[in-house]
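>>> next input, structure requested:
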Amino acid sequence: MIRIFHAMTLACLLATPVQADAPEWAATSAFEAPPGAAPGASFAGTLALQTTQMSVQADPADGMIQTPWAWWGIFDFLAAQDPDGAVPLFELDATLFPGLPIDLVISDDGDVVPLERGVLRAPVAQRTPSFWELVASPGRSWELTGDAEQGWSRAAFPISLVQSQEGEAWIGLASFDYREGETTPLRVQLSSMSAGGFIFWDADFDVAAWAEVPFTLAPLEVDAGAIVAAHAAEMADRRPAKPLSELGAAFGAAAAALDPAGTLAVAVLSDGTLYMDAVETPFGPHPYPRDMRVGVWSVTKSLIPGLAAMRLAQKYGPDFLDTPVVSWFSEGDEFDYLDETARARWQEVTIRHALDMSTGMGATGYDPNWAMENLNTYAWSYSYALPDQIRAYFNVGPNPDVGGPGEAMAYIDQDMWIAALAMERFLKSKEGADATLLGLLEAEVYAPIGAGHFVSGTGYTETGAPGFPFSAWGALPTIDILARAGALVGNGGKGPDGSQILHPDLVAGLTASADYGLAFWRREVTSDSGTTIVPYMSGSGGNTVISLPNDMTIVVLGRDSYNVEISDEAAVALIEAARAVRPF
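The predicted structure is shown next:
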C-alpha cells in the first residue's frame, strides 16, 4: 500500500519563486539537485496521475481561454466525431493537468528516465477532461538531507503540456519525493514560454500554472538495467555545452538584437560544442534546458518530410519524387476529383511539387487556406480519421493564380502532409506494411546523428499509439535535436561517422538557389567574399535553424507568441557572427 505523503516541510522547497503568487516549491531551484547532493534511491514504477485543476495565472487575466475548441467556433464538425463515452470536445479544459500514466526508472546514479519519451495520451474515446497531453523527459534524483527528510529522495524532470493536433507546448518541471512505500504528490509548474499558437497568439499574453497532482503508484516490470544503460550511452554522446559568450562578442550582439519578448533561446553548435545561455522562465532559469520539449511549428516541414525525402532518395534513388501524388492513392475508394479540371491538374502534381509547395492546387496562399470560412482545410487538419483527411485534401480545384504545378509557391500546409503520406506509402512498397516514415527517421536519420527520441504530434489511433504525423507542424524537439539536424544538412547529409545519410545531390541543391524547395527555406547572404546560399528551417513564432557551411548551426527558439518573426537583418547578423568565428 502506498501512502500519499502531503507534508510540505522540506527545507529545499523554500526557495522564492520568480512568478508572483506561485507557491514556494514552484521555483526552478527546487527542481535541481543542490551542489554535492548524493544521488537518490533507485526506483521503478508507474505514476498513474489524476486529472487535476491547476492554479493558472494569466496576464492579462481575461486572456486565458479555458475551453479552446469551443472558443474558436468552427469545430462543430469535429465535435460531431466524438465517439460514445468521450469527454465532449467543447468541454476539454486548458486549466486541467491531464491524468495520464508516466513510467519512470531511476538509476543508482540518480538518472530519472521516462520509459516513453513521446506524447503520452489516451485514445479519443478515453481521453481525459484536459485539453492537454503530456511529454516527459529525463531528469535527476537526489537525497534530501533536512532533519524531516531522512530517508527521502527527490526526483525531478522536465515536462511539456502539448496537444497532438497542434504545435505549441507549455514547458515546465515536475518533481515528487519518495522513500520505501511512500510518495508525495507530483508537483508541477508550467509556463507558455514556447512559441504559442492555437490559443496563445500574443507576445504580450503570458501564462504560468502550477499544481500538486495526486497519483497512485504501481509496480513496473521492466529491465531497468537495460534502460539505464541505454540512457547512459545517450548522455555519453551528448555534446559539451559552453556559454554563448565564448563564441565572441559578435554572437552576443547578434543574439541581443533579437526581440527579447519573442526569443526563448539562442544556441550554436560549433565543432561539437553547444553554445547557449540559460533559458529563463517565470519561475527562474530552467535547470534542464537541453531536455525541454518545445513546439517549433513549420520547422516540422524540414524535420519530417524534408529529411525523409532526402533519406529515401539516398536509399532508393530520387525518382520517386517525380511520381504523381495521386498514384499513391485510390480514386473512388479514398478520394474523388472535384471535377474534370481538377482531375487533369492533379494528375500532373508530383511529390516534389508538394515538397516545394507548388502543387498549383487549392487556395492561393496561407491566409485564404486558413480563412475560417474555408472549412475544407479544417476538415483535413483536425479530422480524427486518416481516410477523412485524405478525402478532404483532394477536395479542391486548381489554384486560379497559376497555370499548373511547379509554377509558383503557395504556402499550403497540407501539401507537406500529402507528400509525407505518399512517401510513407512508397516506403511500405519497399519495406513492407509495418514500415513508417517516423520509424525511418528515428532509426536512420535521428538516432545515427545522436538525436534519438524524435517526437511529433500525430493523428489519433484506437490504442493511443502514434498515428501519422501532420508533417507541416507538430514536431516537439529539444535544442540538441534541432542543432544536430541542422548540422546534418550543413555537413552535406553526412553523419558524425562520415556515413552518407541524406542524398548528397539533393542536399547540395538546397544551396543552388534562394527559392523554397524540398521543405527548406534558403537565404542569400552577400559579403566581401561573395554570395552564399544558406538553407534554413523556419517556423512561426520565430523558430529558426540555420545550417552553415563552416561546421556551425544556429538555433533560435521563439517565445510565447505565434506571430513573432526573425527579421532578415537579425538573421544575417547571426550568420555574419558565425562567419567572423570561422570564415566561409
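
>>> could you use CA atoms for every contact and neighbour count after this?
Will do.

>>> give the burial count for residue 468, as a bare number.
19 (other CA atoms under 10 Å).

>>> list the contacts for it?
By CA atoms under 8 Å, 6 or more residues apart in numbering, the contact set of residue 468 is 421, 458-459.

>>> mind putting those residues into TSV with distance to residue 500 and neighbour count?
Output for the contacts of residue 468, formatted as TSV (distance: CA to CA, whole Å; neighbours: other CA atoms under 10 Å):
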residue	distance to residue 500	neighbour count
421	24	24
458	28	21
459	31	21
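
>>> so residue 315 lies in a strand, does it not?
No. The assignment for residue 315 is helix, going by DSSP: H, G, I helix; E, B strand; the rest coil, so no strand is present there.

>>> okay if I get the contacts of residue 468 as JSON lines plus distance to residue 102 and secondary structure?
Shown next, in JSON lines, are those (distance: CA to CA, whole Å; DSSP: H, G, I helix; E, B strand; the rest coil):
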{"residue": "421", "distance to residue 102": "30", "secondary structure": "helix"}
{"residue": "458", "distance to residue 102": "19", "secondary structure": "strand"}
{"residue": "459", "distance to residue 102": "21", "secondary structure": "coil"}
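
>>> now those residues in a markdown table, with distance to residue 389?
A markdown table is the format used below for those (distance: CA to CA, whole Å):
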| residue | distance to residue 389 |
| --- | --- |
| 421 | 11 |
| 458 | 13 |
| 459 | 10 |
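
>>> can you tell me which of those lies nearest to residue 538?
Nearest to residue 538 among the contacts of residue 468: residue 458, at 19.9 Å, using CA to CA.

>>> other residues contacting the helix or strand hosting residue 300?
In the assignment (DSSP states H and E), residue 300 maps to helix 299-301. Helix 299-301 is contacted by residues 416, 471-475, 519-520, 537-539, 543-545 when judged by CA under 8 Å, 6+ apart.

>>> Proceed likewise with the subsequent sequence, for comparison:
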Amino acid sequence: MRLLFKLIAGLIVSGGTAAQAYADTIFSDDFETGTVSAWTTTGTVGASTSKAIGTYSMRLRGTASGTINLSSVGYSNVSISMSLAATSLENNDDCYAEFSTDGGSNWSIVTQVSNGQDNGTFYSGSASPASAEDNANLVARFRGTGGTTGDYCYGDNVLLSGDLGGINPAPEIDAPVSLAFGNVQTGTTDNSVLTVSNSGDANLSIGSISGLATPFTITSDSCSNQTVSPLASCAIGVSFSPTSEIFYSDSLSILSNDADENPLVVNVSGTGSSTGGGPVDNYDPLSGSGNVARSELGYSVLMNGTDPGQLVNMSAFALPVEAAQPSHNFEGRLVLQGEATGGGFDEQKDTFRYTGNSDTTRKHLPEFDFDFVQTGTHIFPVERGAIASSHPEWEYIFSPGRVWQENNDFGYSRVSIPFALMQKNANCVHNGAMSFLFKDDGSVSKVSYQISAETCLYFKVDMWGLLDATYTPASVSNATALKADYQAEVANRMPRKPFSDLASDYPGVDLSAFSAPNSTDPTHVTLYGFVINGTHYSGGCETRNGPYPFCEAMVVPSYSAAKSTFGGVASMRLEQKYPGTFSTVISNYVPACAADGNWSDVTVHNALDMATGNYGSGLYLSDEGRSHTNGLFLSEDHASKINYSCTQYSRKSAPGTKWVYHTSDTYILGRTLNEYLKATEGSTKDIFADTIVEELWKPINLSPTAQFTRRTYDSVAQPFTGWGLMWMADDVAKITNFLNVDDGQIGGQAMLDPTQLSAAMQKDINDRGLDIPIADPFKYNNGMWAHEVSSSLGCANNTWIPFMSGYGGITIVMMPNDTTYYMFSDDDTYFWLDAAIESNSISNACQ
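Predicted structure coming up:
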C-alpha cells in the first residue's frame, strides 16, 4: 500500500558515521544524524545543537565520557583528528579529545580545552602515531572533568584516515560455508565443485585439506599445498555417493596461512534417496536424549490444561537441544475446536480502532482444518501462502515446523508449527506458533497457540489460547512428491549464518549499522539481513516474548516492494520475450481505462514508472491518501479496483514526464500485463503464476510461500501487483541476488531485458530515471527507487544505489558491490544509509 515515507530525504540520508568524500577515510562521525548511539557513554551524554560545527555535536556534562572502538586493519599512515569545544568551565576543569592504541589501557591527547578557552569555540587536533597503523585496538574518546553539572564539553568531527593496504598485507581465504548436494539416488554419484578464493592483499598458502569420509569424496584438488595470489582462486571437486536412504553430513577442513580463519571449515551434506530427487524417511535426524527440562507447555498443560490467560515465552515452541527422534509420524488432518470463542487477546496498537472492549471476530482465530505431512523430523503444511476463508478479518499462512520426542511426554511426539495471520485483502502479517502432542493412532492433545509479533504499522496485538483438537491420520495425496519438494526447498536455501558471525568473518564491521541504522527501534524490527559473497547473514526475529523459534521460516509482507519484484520484474520479463512490451498502450488491453481517453497514450513503461500524467496533485505522496484506501485497497473485487484506478485522476501532464506515486498505476500495470500475456500466449495464462513463478521464481528456488500473491476475491482473481506478496528471508536474498548479482540471468541466459534491468539497477548512467519531488537526490526507474550516495560513501563519481521499499518500514537495498541489505520493520522509518556505508567499508561500492 502507501509507502508513507515521511519525507525520505530526512529519513534515509541521515545515516550514522557518514564518511568524508575521499577514498582513504576509515571512520568518521560528525554527529549529523542527531544521535550518539554508536558510542559507549557514561554520565550525561547526548547529541546537541547548542554548540556544533554543523548541526549536531556530542555534548558531555560534568565528568561524562563518550568512547568508541575503531580499527585501522589494512591501513598505513593512519591519522586521527578530533574537534572539541567547552562552556562554563572553572579552574582545573578540562575537556579532552584523546585516543588509545592498546584498547584503552593508555591514552594520548589529541586536543584539550581548559578554563579560559570555554567560549564555545572549537579547537581541532590530530595525531599520527606509528602504533595506530594496521591496528584493531584503536579507541577514541571525548571526556570532561568538570566539577559541576553546568560544565559542558562538545565533541565533533572525528576522522580516522589512512592509506589503504596496511603495513602488514595479509591473505584472506574465502569459500562457501556449506556445500549441499540435496537428494541423490542411492547407488549413484553426484559431483560438485568448491571454489576457494583469496580476497586478501598477500599470497594465500593453502596446506592440507581433510575431513571428508564416505559417502563424500574429494575427486579433484588444485588447492592443497598451493599458493593462491590475491584475487585468484583454486577448486576442490567433491562427490557424493549415498548407499542408504538417510541424511548425511560431514565437514571439510582447509588449512592455510589466514591468521583469523584457520582452518576454514565447510559443511557438506546430502540425502540418499530411492529415486533421484525423491524424499527420504529419516530426514534430518535428531540425536538428543529426550531429557528436556520444560517449564512451559508441558504434558499436563497440553493434555488437560485450560486457557493460560497470558503469553508464554516463545522458547516453549522451540526445538530443544536434547530433543530426541520422534516415535510417531504425522500425516493427515488437524482440526481445532472453539476458534471463534476461545483464546486471549491483548491490543498493543490500533490506529484505526478496529477493536474495543467488547468481543469481536478480529480477536479470534479463523476456522482451522488443514492437512500436514511429516518428513523425518520436519512437518509442513500441504497448502502454503495466505489461505482464503470465510472469516471476515483473518487468513492463515503456514510454514514448515519440527517434530520431536521428549521423555516427559509419555510416549507422545511433540509438534511445533510456525504460522501467521494475514489481514484479509491487506498485507500485514502477524507471526505466531502452535504446539501439540500426538500419536500415530490419532490421539492428540490440545493445541497451544500464540502470536506476539507482526510486521504491521497500524495494528499490533498479542493472541494466545489452548484449544481442543482432533487428528485424523490419512494418506495425503501426492505426499511423496510433496516430501521431495520440501527437502529440495531446504537443501536449496542460500548458505546462512547468524548475523553475529558477520563481525568475525569481516573484523571491524559495525553490526549496529545493520541491526539499528540511525538508531532504529529494534522492538519494531521483524527481520534484517546482509548478503555478501553468497552467504546470507540474518538477524532479528524477536517477539514481545522472546526470539521467534522459526526464524528461517518467518513470513514477512512485501507491501510496495511488490511494485519492484512483481510489476518491474514481470514487465522486464515480457520485454525480453516480446520486445516492444514497454511501449504497449494501456487502453488497448484495459477497457475500463479506455472510456475518457486519458489512457490512450499511456504505456506499460509509463505505468511502471508511475508517470502516467494522470493525477490529482503533484505534491509528494499527496494522492496516496484516503481515496486510495477506500477506492483501491478496501475493494475486494476487480471491477471496483480497476474502475477506481482508471477514473480517479484527470490528465495533468504528458506521460513519461512527471513521477507521481500511485499504487493504482501499478494495479493497472498488472492488469495490462495479464491481458497482454493472455493475448500473446493464450487465455489461460496468468502473469504471476506462469511468468513470475514458473519462469523465474521456481528456477531460482524460491519457497512456496514466495510463489503466492494476493488476488481479488472474485472469479477474475486479478493479482494486486503493487502489494500482496509474502516472503521468507531466503526468498529476499535470492531475489536480490538474481537482480543484482546475476544481472537477471538464470544459467547464463538473460531472463529480463538487459537494457531495462540496467536502468532499474542504476547501471546505465544515461538513464537514472525520473526525479522524485523531495529535497535530496532520489530517482524512480522501472519500479525501483534509487538514491545518490557519493558523498556519504566517499566516492569520486556519482554512485546511485537502487532499493525497494514497502509501507510501514520495509527496505531492500541492492548495492553496486553485489551486496544486499534488507530490513522489515513497522515503525514507519526507512533508514539504510548506515548499512550502505558499512557495506562499502567491507567492499568498495563506488561506481
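
>>> out of the contacts of helix 299-301 of the first structure, which are inside helices?
Members of these lying in helices (criterion: DSSP state H): residue 416.

>>> of all the contacts of helix 299-301 of the first structure, which comes closest to residue 21 of the first structure?
Out of the contacts of helix 299-301 of the first structure, the member with the shortest distance to residue 21 of the first structure (by CA to CA) is residue 543, at 30.4 Å.

>>> about what we covered before: ok, average deviation of the helix holding residue 300 of the first structure from the second structure?
In the superposition with the second structure, the average deviation recorded for helix 299-301 of the first structure is 1.2 Å (mean CA distance after the TM-score superposition for the first structure).

>>> does residue 140 of the first structure really touch residue 105, like I thought?
No. Contact status for residue 140 of the first structure versus residue 105: not in contact, 10.8 Å apart, counting by CA atoms under 8 Å.

>>> between the two, what contacts are shared?
Counting by CA under 8 Å, 6+ apart, the common neighbours of residue 140 of the first structure and residue 105 are residue 112.

>>> show me where the stretch 101-250 of the first structure has its strands.
Taking DSSP state E, counting those that start in this stretch to define them, one finds strands in the stretch 101-250 of the first structure at 101-106, 111-114, 133-136, 139-143, 153-162, 169-179, 182-183, 186-191, 206-213, 215-218, 241-242.

>>> now render those strands as TSV, adding distance to residue 407 of the first structure and mean neighbour count.
Below are those laid out as TSV (distance: least, CA to CA, whole Å; neighbours: other CA atoms under 10 Å):
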stretch	distance to residue 407 of the first structure	mean neighbour count
strand 101-106	49	21
strand 111-114	47	24
strand 133-136	40	24
strand 139-143	49	24
strand 153-162	37	26
strand 169-179	36	25
strand 182-183	62	18
strand 186-191	43	24
strand 206-213	42	22
strand 215-218	56	19
strand 241-242	45	16
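
>>> now tabulate those strands in TSV and tack on distance to residue 549 of the first structure.
What follows is these, written out as TSV (distance: least, CA to CA, whole Å):
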stretch	distance to residue 549 of the first structure
strand 101-106	40
strand 111-114	35
strand 133-136	34
strand 139-143	34
strand 153-162	33
strand 169-179	31
strand 182-183	51
strand 186-191	36
strand 206-213	37
strand 215-218	50
strand 241-242	21
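
>>> so which of these gets nearest residue 21 of the first structure?
strand 206-213 (10.1 Å).

>>> ok, the contacts of residue 468 of the first structure vs residue 114 of the first structure, which is closest?
For these, the residue nearest residue 114 of the first structure by CA to CA is residue 458; the value is 20.0 Å.

>>> that closest one maps to what in the second structure?
Matched to the second structure by TM-score structural alignment, residue 458 of the first structure sits across from residue 711.

>>> all helices of the stretch 701-847 of the second structure, in order?
Applying DSSP state H, counting those that start in this stretch to the stretch 701-847 of the second structure gives helices spanning 729-736, 754-760, 790-793, 833-842.

>>> with the stretch 251-400 of the second structure instead?
For the stretch 251-400 of the second structure, the helices defined by DSSP H, counting those that start in this stretch occupy 299-304.

>>> how about the strands in it?
So, for the stretch 251-400 of the second structure - with DSSP E, counting those that start in this stretch - the strands run 264-273, 331-336, 344-350, 369-375, 378-381, 394-398.

>>> which bit of the second structure covers the helix holding residue 300 of the first structure?
Going by TM-score structural alignment, helix 299-301 of the first structure sits over residues 561-563 in the second structure.

>>> report the contact partners of the residue nearest the centre of the first structure.
Geometric centre of the first structure, nearest residue: residue 476, 1.2 Å, by CA atoms, centre = their mean. Taking CA under 8 Å, 6+ apart as the criterion, residue 476 of the first structure is in contact with 167, 293-296, 454-457.

>>> the same query, at a cut-off of 7 Å, please.
Applying CA atoms under 7 Å, 6 or more residues apart in numbering, one finds that residue 476 of the first structure lies in contact with 293-296, 455-456.

>>> I'd like the distance between the corresponding residue of the second structure for it and residue 99 of the second structure.
In the second structure, the residue paired with residue 476 of the first structure is residue 726, using TM-score structural alignment. Remark: distance between residue 726 of the second structure and residue 99 of the second structure (CA to CA, to the nearest Å) = 48 Å.

>>> please enumerate the helices of the stretch 551-700 of the second structure.
Counting by DSSP H, counting those that start in this stretch, the helices of the stretch 551-700 of the second structure are 561-562, 569-577, 604-608, 626-628, 638-647, 663-681.

>>> re earlier: between the helices of the stretch 701-847 of the second structure, which one is closest to residue 339 of the second structure.
The nearest among the helices of the stretch 701-847 of the second structure, by CA to CA, is helix 729-736 at 29.8 Å.

>>> if we ignore the residues flanking it in sequence, what's nearest residue 138 of the first structure?
Excluding its sequence neighbours, the residue lying closest to residue 138 of the first structure (CA to CA, 6 or more residues apart in numbering) is residue 113, at 4.8 Å.
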